[in-house]
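Enquirer: sequence and computational prediction follow.
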Amino acid sequence: MTMKKFFGLTLAFLMLFSLAACGLFGGDDPNDQDPTNGKTIDLQGQDFIIFADSPLTADPRSDRYAGLNQDAKIALIAAVEAKYNINVVYRGFPSNATWGGARERWIINNVVTGSPAGHIYQVASTSVPTLARAGAILDLTDLIGQYGDPDFPESKKQFGRFLDGHYIYDDLLPLNTIGIYYNMDLLEELGYDKDLPSQMWLDGNWNWQTFETLAKDLDAAMSDREDHYVIGGRTYNWSYSMIHANGGFIVNDQLDVGVLEQEGLAAVQFVADLYHEVRWRSESSLSLTVEQEFVDGRVVFHNGEFWYAFNDARFGNRSFNNLGFVPFPTGDHTAADLSNYSNMIQFGPASYVISRGYEKENIPVGFEDFFIHDELIFQIWSEMQYFGDPEDALLEFELGLLSYYGSDLSVEAHMDVIQKLSNDLFYSFGADAYGQIEGSMMLLFESSVKQNNVRETMEIVRPILEQLIEERFID
């Protein structure tokens, strides 16, 4: 049912209700029921609908809730339900909107047809440009200023920026789970201290030059092992992270393209040079991107994410015992204080956006407190967020690392970069960016390394990106 039809069916009731609320029918002044702002907002038991990837793990009231501050968030939900007379409902996305572009199209279609399915949607932050450009989600810039919590962290806020707007708001703290994983047992077997890479990072001595030197030394040390490799993993994944560790970007939130900037070019060229200097295995399935040789204990270094450590399709079934971690090395353009050092979450962190289609200006004057509208949606959602001490989230994550990493030094090295993230919109371009088909930019990055024609390939990638930006995101 569209908002206009709903207004028509309920307007008479609300006029009657408003008379009662004004005390014309006798009874207590309803303003006494709400000590906040001196007025009652009664939404008559309407559902406040939040679509999430997994409702059971997203809803704090569920036994399977996977977040932090569960008791506090349960109390906040109870408070808004009582204050606004609503029912907070978490729902899962339908089968035709499970992820990525399919979810974007579903959200857009619902809003465009005048029937938004929910008030809040969980999306990957790289979906923001597409949803914002389609007019499917709300620009929250003014609402954050009016109702937002001052503790809304910049580390998360950055992922909601797109051009001049801001589109996400939630209390999920993004963490850098990405880095270089290494086989500590193999490293020791080859005659090196098992903590050497992590210690080099902590000593401030993990950069392109020292990484290259170690890689070449390891290559020489395994010269009699034809089935062993120094490095494993798809070279495009290595390239993305090296670019950001070197202070670069691919596409930033202002839609600037950085692949031909020195920070980006130099980083991919470093990967290409190293690929041709040492034994590097980069032949894995594009859907799994993990080399079996690393799992089998025959590769020293492999790019990855923390969840790989316990996922059986990634590193979970590894044949060796001790898994180490070291951040990507600093590059020639990395600032000495690491202020421009970051990493790229390819699809961006899980984030929550607010649906368009509930515009306050479409509600008859005087009835704004009886219908769920955009401003009220943000107000309710904001009051459901709990911005606790970020150290609590960091401590919980650190405890998880201790369970899977082979030494405290690996944990310390990871925690040293735990919040070093930047918002890169490269994967906002969908299959053009990450498609497993010839011509996708992901595979162009791969070929630029393997064929060692980095500049020539980036001169192809940049106009592709600029054309896509013009077609999709520019008026």
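Expert: Everything's here; your move. Residues are numbered from 1 along each chain as shown.

Enquirer: contacts, neighbours, all on C-alpha from now
Expert: Fine.

Enquirer: check contacts around residue 429.
Expert: residue 468 (CA atoms under 8 Å, 6 or more residues apart in numbering).

Enquirer: the one 5 residues further on now?
Expert: The neighbourhood of residue 434, defined by CA under 8 Å, 6+ apart, consists of 427, 440, 441, 442, 443.

Enquirer: go with 6 Å
Expert: residue 442 (CA atoms under 6 Å, 6 or more residues apart in numbering).

Enquirer: tell me how far it lies from residue 282.
Expert: Separation of residue 434 from residue 282 (CA to CA, to the nearest Å): 16 Å.

Enquirer: same thing with residue 352?
Expert: Residue 352 is 35 Å from residue 282, by CA to CA.

Enquirer: neighbour count: the two, which is higher?
Expert: Comparing residue 352 with residue 282 by other CA atoms under 10 Å, the one with more neighbours is residue 352, at 24 against 19.

Enquirer: which SS class is that one?
Expert: Per DSSP: H, G, I helix; E, B strand; the rest coil, the secondary structure class of residue 352 is strand.

Enquirer: the residue lying closest to it once chain neighbours are set aside in helix, strand or coil?
Expert: Using CA to CA, 6 or more residues apart in numbering and skipping residues adjacent in sequence, the residue nearest residue 352 is residue 122, 4.4 Å away. The assignment at residue 122 comes out as strand when based on three-state DSSP.

Enquirer: tally up the residues packed near residue 122, please.
Expert: Residue 122: 21 neighbours (other CA under 10 Å).

Enquirer: and the gap between it and residue 164?
Expert: For residue 122, the distance to residue 164 - CA to CA - is 22 Å.

Enquirer: same check on residue 442?
Expert: 28 Å.

Enquirer: more neighbours, these two?
Expert: residue 442 (24 against 9).

Enquirer: mind listing what that one touches?
Expert: Residue 442 touches 433, 434, counting by CA under 6 Å, 6+ apart.

Enquirer: please apply the same query to the one 3 residues further on.
Expert: For residue 445, the set of contacting residues under the criterion of CA under 6 Å, 6+ apart consists of residue 236.

Enquirer: one more time with 8 Å, if that's ok
Expert: By CA under 8 Å, 6+ apart, the contact set of residue 445 is 235, 236, 239, 457, 458.

Enquirer: and which of the residues you listed is nearest residue 99?
Expert: residue 236 (22.2 Å; CA to CA).

Enquirer: so what's that closest one closest to, chain neighbours aside?
Expert: Nearest residue to residue 236, sequence neighbours excluded (CA to CA, 6+ apart): residue 446, at 4.8 Å.

Enquirer: A further structure is provided below for comparison with the first:
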Amino acid sequence: MVKRALKIVLFIGFAALFVSCGNKKNLTEEEKALFKEYKSVKLEKDPNTKKVYDFEGMEIIVADWWSPSDGLDNAEPVNPVDEDTKKFHKFLKVAYNVDIDTYGIGGWGAHPQTVANFCTTGGDENYVFIIDNRSLTTGMKGNLFYDLSSITSIDWSNPKWDKATTDLTTKDGRFYGMRPMASEPRVGVFFNKRLLKEAGIDPETIYDLQKESKWTWETFEEMLKKTTRDLDNDGAFDTYGMANLSTEFCYLAAMSNGTSYIGKDSNGKYFNNIGNDKTLEALSWAARMKQAYEKPQPEGANWDWMYAAFINGEVAFQVDQQYRVGNIADMQDDWGFVCFPLGPNGDGKYATLAQDNIYVIPACYDKERAEKIAKAFDLYTTEVPGYDDDSSWKEDYYSRFRDERAVDETLQLMRDNPKPRFDTMIIGINQVGEVIWNVYGGGQTPQEAYEATKNHYQGLIDEMNN
């Protein structure tokens, strides 16, 4: 009798769990197993109904240009983390009665037009578009994206929402873009350990300096000077301190000195910041480093010659994107990776510039539809149980880097302090190239470059602000 009563209680409790999930269909054995596995997950309730959110089978397409056309959750897992994520997504879809997945629609080249067309004309599909700067600038100017700050059912203070993305897409006190994950570690400084050792420098000291906040413009220049060497006394350098893409170096030089080329004020208005003393100082320093320690571009070489120079062990340092680890995976010399050194007028914190894809919802949707899509996306991006450890993101990076310190220390610093790049929001400013290319190449002083471009740039900025 006791056993039978216990069975009845368990049955009723389990059935109540299924009903409370807002799921209106009969559960399969696989789905029952998922509910059992994730029984500790607290499902969110709709404050209007006081019941678990039920999206009544709503179909939502998270659209990018690279995912499988039949859905990312349907693809074979690439690692244990991906496998656990896909399984948890399956549970969330059943629990909240929503059909949501990430699909590749079209290709990279066509994506901006696809986004613009739908946001303008609308349609039956329920989209969350993943975009890059090609769509962001025109979309913000054309009011194509929904005001996410008006959606109160989402806790935007949740740490999963990337602050750099919010800052970048804020206009007149409202924000239009979201990113439910930390900013990806981006630009830093690669270094060749062999060349450093041959110049009498222990490569580990760079990590030590970074850890002690003593990796600065000054200590960087000391190492550049030591690694720019004439080995055979013939009057010509045989190894050089560095070789860089000019824009990557100059963006980081400004950032590290507490400034930027284009700024944004508290009212969300952009302004030309090139004439700022900190920016001029950063440009002057960058040009001096290039003149004194950078390997000259070989005659007839392509624009990307600097990448081969680093791989071939001809230069000791290179400022570059973190993702280029794939290109140097088979490099014969050992290498490491640190943040860009601190400038004399920065805030004393290591950082990187955020250059992430952004998630937006079309402004053509009415309030009810947009809020449903946004809330479903918020719930779908709930953190996977078991991966709430702050260090779990590192697992995918360890195999790509040769030093654990590059992951544990450098990438961690970058994730903790991403800075937005506002020049990417100004249509036609072309990476501030007119300034950077001329100054880094030695054709103009920073002040001359600023004076030569300020009127043109101001017109572009005014157009974006208005």
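Expert: That came through fine. Since the model is a prediction, treat every value here as computed from it, not as a measurement.

Enquirer: out of the contacts of residue 445 of structure 1, who's nearest residue 182 of structure 1?
Expert: residue 235 (16.2 Å).

Enquirer: against residue 205 of structure 1, how distant is the closest one?
Expert: In terms of CA to CA, residue 235 of structure 1 sits 23 Å off from residue 205 of structure 1.

Enquirer: pretty sure residue 277 of structure 1 sits against residue 217.
Expert: No - in this structure, residue 277 of structure 1 is not within contact of residue 217 by CA atoms under 8 Å, at 11.0 Å.

Enquirer: what's the counterpart of the residue nearest to residue 236 of structure 1 in structure 2?
Expert: Aligning on TM-score structural alignment places residue 446 of structure 1 opposite residue 437 in structure 2.

Enquirer: endpoints of stretch 413-433 of structure 1, how far apart?
Expert: Termini of stretch 413-433 of structure 1 sit 31 Å apart (CA to CA).

Enquirer: ditto for stretch 424-433 of structure 2
Expert: Span of stretch 424-433 of structure 2 from end to end, CA to CA: 12 Å.

Enquirer: now stretch 147-164 of structure 1
Expert: 19 Å.

Enquirer: tell me how far it lies from the chain's centre.
Expert: Per CA atoms, centre = their mean, to the nearest Å, the displacement of stretch 147-164 of structure 1 from the mean C-alpha position of its chain is 13 Å.

Enquirer: equivalent analysis for stretch 241-248 of structure 2, please.
Expert: Counting by CA atoms, centre = their mean, stretch 241-248 of structure 2 comes out at 21 Å from the chain centroid.

Enquirer: what's that stretch aligned against in structure 1?
Expert: So stretch 241-248 of structure 2 sits over residues 230-237 in structure 1, by TM-score structural alignment.

Enquirer: which residues does the matching stretch contact?
Expert: With CA under 8 Å, 6+ apart, stretch 230-237 of structure 1 has contacts from 215, 218-219, 271, 278-284, 289-291, 293-294, 299-303, 442-443, 445-446, 449.

Enquirer: please apply the same query to stretch 110-129 of structure 1.
Expert: Against stretch 110-129 of structure 1 from outside (CA under 8 Å, 6+ apart): 1-3, 48-53, 100-101, 104, 107, 136, 159-160, 162, 167-168, 347-357, 377, 424-428, 473.

Enquirer: mind listing what's buried in that stretch?
Expert: Using 16 or more other CA atoms under 10 Å as the burial criterion, the residues of stretch 110-129 of structure 1 that qualify are 110-111, 114-129.

Enquirer: and if you look at stretch 394-412 of structure 2?
Expert: Residues of stretch 394-412 of structure 2 classed as buried: 400, 401, 402, 405, 406, 407, 409, 410, 411, 412 (neighbour count, 16+ other CA under 10 Å).

Enquirer: try stretch 63-75 of structure 1
Expert: Buried-residue list, stretch 63-75 of structure 1, by 16+ other CA under 10 Å: 68, 70, 73.

Enquirer: ok, now stretch 264-283 of structure 1?
Expert: 264-272, 274-275, 278-282.

Enquirer: and if you look at stretch 295-312 of structure 1?
Expert: 295, 297-306, 308-309.

Enquirer: contacts only, for residue 380 of structure 2.
Expert: Counting by CA under 8 Å, 6+ apart, the residues that residue 380 of structure 2 touches are 89, 92, 93, 100.

Enquirer: to which residue of structure 1 is it aligned?
Expert: Correspondence of residue 380 of structure 2 to structure 1, assessed by TM-score structural alignment: residue 384.

Enquirer: for residue 359 of structure 2, same thing?
Expert: So, by TM-score structural alignment, residue 359 of structure 2 is matched to residue 352.

Enquirer: if we can go back for a sec, inside strands: which ones of the buried residues of stretch 110-129 of structure 1?
Expert: The strands, defined by DSSP state E, take in 120, 121, 122, 123, 124 from the buried residues of stretch 110-129 of structure 1.

Enquirer: neighbours around the residue mapped onto residue 140 of structure 2 from structure 1, how many?
Expert: In structure 1, residue 140 of structure 2 lines up with residue 132, judged by TM-score structural alignment. Residue 132 of structure 1: 20 surrounding residues under other CA under 10 Å.

Enquirer: sticking with residue 132 of structure 1, tell me its helix or strand.
Expert: Taking DSSP states H and E as the definition, residue 132 of structure 1 sits inside helix 128-133.

Enquirer: which element follows that helix toward the C-terminus?
Expert: Next element after helix 128-133 of structure 1 (DSSP H and E): helix 141-147.

Enquirer: which helices and strands does that following helix pack with?
Expert: For helix 141-147 of structure 1, the packing partners by 3 or more CA pairs under 8 Å, 6 or more residues apart in numbering; DSSP states H and E come out as helix 374-384.
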